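>>> got a structure for you, letters missing:
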C-alpha cells in the first residue's frame, strides 16, 4: 500500500514509536494521521508539532483509552465522519508494568484485539459501518516486541502479553479473514528501543530482583532509535503480507519464523 492520501490511526501516537511512525507516514504524503492517547498534553503537543512540519490539520489528537471499547470505537466513528475512511491502524499503545498486570494485560492484549475488531468493522471491504458499498480495506500493524518471541523471566507478564499479540496476528491475519475484509494484519517486533518503556523497565517489575534481571537482559541487546521503528512501520505498510511477523533489531528488519526467533527465514532491509 502506498501511504499517499491515506488516513491512519495510531494508538500511543503522541510519543516514542507511535510519534515516529506518524512522522514517517506523513512524510510519505498521508492525508491525515490521528494520534490516540489518554494524556492530553502530550497528544496536543505532538499534533501541533506535526502540523507545523507537514501542514495545517495533517495530524489531530483524539483522547481515548483503548481498554474501553466505546472510547476506541468513537475514534473510528469520528475519523470516518470527518475524513470518510480509515486505511491504516497501528496498534502501538502498550505498557511494561508487571506490578499492575491486570491493566497491562487489558492494554497490551485487549487493546490490540479491540483495534483489530474495530478495523474489521469499519475498514473491512465487507463492512457497512459508514460505507454503503464497503470499506477500503487496509492494514493493521500490531506492536508485538521481540519479547513476544522469546522469554524474559524478569518481566514474565509483559512477555506473555506480547506472545499473545503474535497469536492475534497469526489468527486474525489468516487468509480466512484477509480475503473477506481486504485487511492485512501484521506484527512488528522491535528490539530494545530508546523509549520510556525501556528506560523505566527495571522499576516496574513484580520484585526488585525481577527488575534487576530485566535490566540485565535488556542491557545485553542492541539499542536503536525510535526513528528506525517508524521506517520499519512504513515498510510494512508498503510490503508486508497478512499474518507475517517482523523483527526490527539493531536497525535491521527481518521476517521471523514463529515460534523460534533464532530461525530467521530471510534478511530484508537495513535502516542503519
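Yep, it's here. In this text, all values refer to a predicted model and were calculated from it rather than measured experimentally. Numbering: from 1, shown residues only.
>>> contacts, neighbours, all on C-alpha from now
Will do.
>>> Could you pull out the helices in the chain for me?
Shown for the chain, the helices assigned by DSSP state H span residues 16-27, 40-54, 69-83, 101-105, 111-123, 156-172, 175-181, 196-199, 208-219, 226-239.
>>> Can you add distance to residue 4 and mean neighbour count and give these back as JSON lines?
Compiled in JSON lines, the helices of the chain are given as follows (distance: least, C-alpha to C-alpha, whole Å; neighbours: other C-alpha atoms under 10 Å):
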{"stretch": "helix 16-27", "distance to residue 4": "8", "mean neighbour count": "23"}
{"stretch": "helix 40-54", "distance to residue 4": "13", "mean neighbour count": "17"}
{"stretch": "helix 69-83", "distance to residue 4": "14", "mean neighbour count": "16"}
{"stretch": "helix 101-105", "distance to residue 4": "34", "mean neighbour count": "18"}
{"stretch": "helix 111-123", "distance to residue 4": "17", "mean neighbour count": "24"}
{"stretch": "helix 156-172", "distance to residue 4": "25", "mean neighbour count": "22"}
{"stretch": "helix 175-181", "distance to residue 4": "21", "mean neighbour count": "17"}
{"stretch": "helix 196-199", "distance to residue 4": "30", "mean neighbour count": "14"}
{"stretch": "helix 208-219", "distance to residue 4": "36", "mean neighbour count": "17"}
{"stretch": "helix 226-239", "distance to residue 4": "11", "mean neighbour count": "21"}
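>>> Make TSV out of those helices and add distance to residue 250.
Output for the helices of the chain, formatted as TSV (distance: least, C-alpha to C-alpha, whole Å):
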stretch	distance to residue 250
helix 16-27	15
helix 40-54	26
helix 69-83	33
helix 101-105	26
helix 111-123	25
helix 156-172	19
helix 175-181	31
helix 196-199	15
helix 208-219	13
helix 226-239	9
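>>> okay, now the one to match up with it:
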C-alpha cells in the first residue's frame, strides 16, 4: 500500500502509541485524523504536527469512542474532510481492573464498532476503495496476567475478532486487510498503571508478575512500535496477521 496522499484515522492519538502511529503516517505523507477524548492534549498534538508537517495534513476530532454517536460522527467527519478513508488504527485503550466494565467498553466494544464503521466506508464490494485496518492488541493477547485479568481478556478478544474479521474480508472480497499489532511493554502512561492499587484493585497483590514480564521483554519506545505499524499497513501480503514486538526479541509473527 502506498501511503503518500492516503487518509488515516487513529484513535487515542493525542499521546503515547497513538501519537506515534499518527506521526509515522505523517512521515509517509499521509493525511491523518487524530482522535482523542482529551481535547486539551489533542489540540497540543495537532499544533505540534501542524508545525512539523503543515496544518492541512491533520485534523483533530474530540471523540469518546465508547459513544456510538460520537464514533459515527468521527468517521463521517473524516470522509467529509478528506473524501475517503484508507487506514484505520484502533489504538484507544485503557487498563483499569477496578472499573472493568469501562475497560471492556473502550478496549473491545468500541474497537468492534469502529471496525464495522470502517467497513461501511471502505468495502470494495459495496463501493469503497478498500484499505487497511490495524487493531492494537498486546502481548497480553497471548499471555496470562493475574494482575490484569480483564485487560488481558479484552486483548485476547481483540486478537480473535481481528483474525475472524480478516477471514471474512478475504472470503467476502472486502478489499480490506485487517491485522493485529501486539506490542509488549511500551513507555506510555499505561505502563504506570501496573503499580497502582487504585487501578489494579484486588489484583494489586500480583503486580510483581508485571515486573517479571517487564524484566523479561524490556520496554519499547513508541516510535519503534510506530515503525512496526507502518510495516503492517504497507505490506499488502498481510491479512489476519498478529505482529508481536518486544524490546528483547524485536518483531515476530505468531504462527497459528
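Perfect, thanks for sending it. Quick caveat: nothing in here was measured; it's all calculated off a predicted structure.
>>> and the residue located most distally from the centre of structure 1, what is it in contact with?
Distance to the chain centre peaks in structure 1 at residue 209, reaching 29.6 Å (criterion: C-alpha atoms, centre = their mean). If you count contacts by C-alpha atoms under 8 Å, 6 or more residues apart in numbering, residue 209 of structure 1 has them with residue 154.
>>> Would you check that residue 125 of structure 1 makes contact with residue 136?
Yes - with contacts counted by C-alpha atoms under 8 Å, residue 125 of structure 1 reaches residue 136, the gap being 5.7 Å.
>>> what's the nearest residue to the aligned residue in structure 2 for residue 159 of structure 1 if we skip its chain neighbours?
Using TM-score structural alignment to pair residues, one finds that residue 159 of structure 1 aligns to residue 152 in structure 2. Leaving aside its sequence neighbours, residue 152 of structure 2 sits nearest to residue 140 (C-alpha to C-alpha, 6 or more residues apart in numbering; 5.4 Å).
>>> quick one: the one you found and residue 181 of structure 2, what's the gap?
Separation of residue 140 of structure 2 from residue 181 of structure 2 (C-alpha to C-alpha, to the nearest Å) stands at 11 Å.
>>> Which of these two has more residues huddled nearby?
More crowded of residue 140 of structure 2 and residue 181, by other C-alpha atoms under 10 Å: residue 181, with 26 against 21.
>>> Identify the residue of structure 1 aligned to the more buried one.
Residue 181 of structure 2 maps onto residue 188 in structure 1, by TM-score structural alignment.
>>> check contacts around that match.
For residue 188 of structure 1, counting by C-alpha under 8 Å, 6+ apart, the contacting residues are 141-145, 233, 245-248.
>>> Next step: the residues you listed restricted to strands.
141-143, 245-248 (DSSP state E).
>>> Would you mind putting these into a markdown table with distance to residue 69 of structure 1 and neighbour count alongside?
Output for those, formatted as a markdown table (distance: C-alpha to C-alpha, whole Å; neighbours: other C-alpha atoms under 10 Å):
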| residue | distance to residue 69 of structure 1 | neighbour count |
| --- | --- | --- |
| 141 | 19 | 26 |
| 142 | 17 | 28 |
| 143 | 19 | 27 |
| 245 | 26 | 26 |
| 246 | 27 | 25 |
| 247 | 29 | 24 |
| 248 | 30 | 27 |
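>>> can you tell me how far the residue nearest to residue 114 of structure 1 when sequence neighbours are not counted sits from residue 81 of structure 1?
Nearest non-adjacent residue to residue 114 of structure 1, counting by C-alpha to C-alpha, 6+ apart: residue 69, 6.7 Å away. Remark: distance between residue 69 of structure 1 and residue 81 of structure 1 (C-alpha to C-alpha) = 18 Å.
>>> How about residue 121 of structure 1?
Taking C-alpha to C-alpha, one finds residue 121 of structure 1 at 15 Å from residue 81 of structure 1.
>>> ok, now residue 139 of structure 1?
Counting by C-alpha to C-alpha - residue 139 of structure 1 and residue 81 of structure 1 are separated by 20 Å.
>>> now do residue 184 of structure 1
23 Å.
>>> Repeat that for residue 122 of structure 1.
Taken as C-alpha to C-alpha, the span from residue 122 of structure 1 to residue 81 of structure 1 is 11 Å.
>>> Next: residue 120 of structure 1.
Residue 120 of structure 1 is 17 Å from residue 81 of structure 1, by C-alpha to C-alpha.
>>> same deal with residue 172 of structure 1?
Where residue 81 of structure 1 is concerned, residue 172 of structure 1 sits at a distance of 26 Å (C-alpha to C-alpha).
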